[in-house]
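In: give me coordinates for this.
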Amino acid sequence: MSERIYLRRPGTDDTIGVATGFSWGALLLGPIWAASRRMWFAAFAMLAVDLALYLPTFWFDQSGIVGTVLSLLFGIACGKYGNAWHRRTLEKHGYVML
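Out: Below is the predicted model:
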């Protein structure tokens, strides 16, 4: 079970808990997970990378094993770093750790 880091926006009672460790949501849902946390740049970047890895299989009529492996590795990277990206995004928007 992962721990949580709590961040608060100064001057308000707005507190958000961010999990630490691996994010299964970022691995499995990618851009949808990022958009649900209002990480718009990350959501569009994840979508662009996913499309860049997936679409060439249609254009070049290959089996797509290389694209599938690269997409899986990208998903694992998103899962590993997703919660840290979420915390940094909140900190950029003025939240501070408690």
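In: from now on I want contacts and neighbour counts done on CA atoms only, so please keep to that.
Out: Fine.
In: what segments of the chain are strands?
Out: 4-8, 15-19, 96-97 (DSSP state E).
In: packing partners of the second one?
Out: If you count contacts as 3 or more Cα pairs under 8 Å, 6 or more residues apart in numbering; DSSP states H and E, strand 15-19 packs onto strand 4-8, helix 65-92.
In: ok, now the last one?
Out: Taking 3+ Cα pairs under 8 Å, 6+ apart as contact, the helices and strands that strand 96-97 lies on are strand 4-8.
In: would you mark the buried spots in the strand it packs on?
Out: Neighbour-count burial for strand 4-8, counted by 16 or more other Cα atoms under 10 Å, picks out 7, 8.
In: do stretch 20-31 as well
Out: Buried residues in stretch 20-31, defined by neighbour count with 16+ other Cα under 10 Å: 20, 21, 22, 23, 24, 25, 26, 27, 30, 31.
In: how about this one, so we can line them up?
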Amino acid sequence: MKPGSTLYADGTGRYAYVNAGFSWPAFFLGPLWAVAKRRWWWLLPMLCLDLALSAGSELATGHEFDATLLLVAGAQLAYLMARGWYGNRWLEASLRRQGYVRVLPGVPSWPA
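Out: Reported below is the predicted structural model:
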């Protein structure tokens, strides 16, 4: 296991591995990352935000609003960075809500 990474397990013997730090897959792939990680509650907001930012970009480009285009580009960059910064945190919180617990090396998670 990499330093700073966390292993989670649930009561049925399923495991999930969460890296620490910036999530490059969430940054680059967004909604596809949500599908790959089976985080369905994150898929819809990501798709909606991607669609809204894309529509804003097309609208600003079509009407040649330079200031609006710059604003939309800044919003897209901020959204990409937020996905990267918070992607692993979102995954970790989602796993905890589903009943996963952190597995520490050498410490049993459930009574035998």
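In: most tightly surrounded among the helices and strands packed on strand 15-19 of the first structure?
Out: helix 65-92 (a mean of 17; mean count of other Cα atoms under 10 Å).
In: how big's the offset between that helix and the second structure?
Out: Once superposed with the second structure, the aligned residues differ from helix 65-92 of the first structure by a mean of 0.9 Å; criterion: mean Cα distance after the TM-score superposition for the first structure.
In: now the helices and strands packed on strand 15-19 of the first structure as TSV including distance to residue 50 of the first structure?
Out: TSV is the format used below for these (distance: least, Cα to Cα, whole Å):
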stretch	distance to residue 50 of the first structure
strand 4-8	28
helix 65-92	7
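In: out of the strands of the first structure, nearest to residue 54 of the first structure?
Out: Closest approach to residue 54 of the first structure among the strands of the first structure (Cα to Cα): strand 15-19, 29.4 Å.
In: mean shift between that closest one and the second structure?
Out: Following the fit onto the second structure, the mean deviation recorded for strand 15-19 of the first structure is 0.9 Å by mean Cα distance after the TM-score superposition for the first structure.
In: so what's the gap between that strand and the chain middle?
Out: Counting by Cα atoms, centre = their mean, to the nearest Å, strand 15-19 of the first structure is centred 15 Å from the centre of its parent chain.
In: mind listing what the counterpart of residue 23 of the first structure in the second structure touches?
Out: In the second structure, the residue paired with residue 23 of the first structure is residue 23, using TM-score structural alignment. By Cα atoms under 8 Å, 6 or more residues apart in numbering, the contact list for residue 23 of the second structure reads 83, 84, 85, 86, 87, 88.
In: export the residues you listed to JSON lines and tack on distance to residue 97 of the second structure?
Out: Shown next, in JSON lines, are those (distance: Cα to Cα, whole Å):
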{"residue": "83", "distance to residue 97 of the second structure": "20"}
{"residue": "84", "distance to residue 97 of the second structure": "21"}
{"residue": "85", "distance to residue 97 of the second structure": "20"}
{"residue": "86", "distance to residue 97 of the second structure": "16"}
{"residue": "87", "distance to residue 97 of the second structure": "16"}
{"residue": "88", "distance to residue 97 of the second structure": "14"}
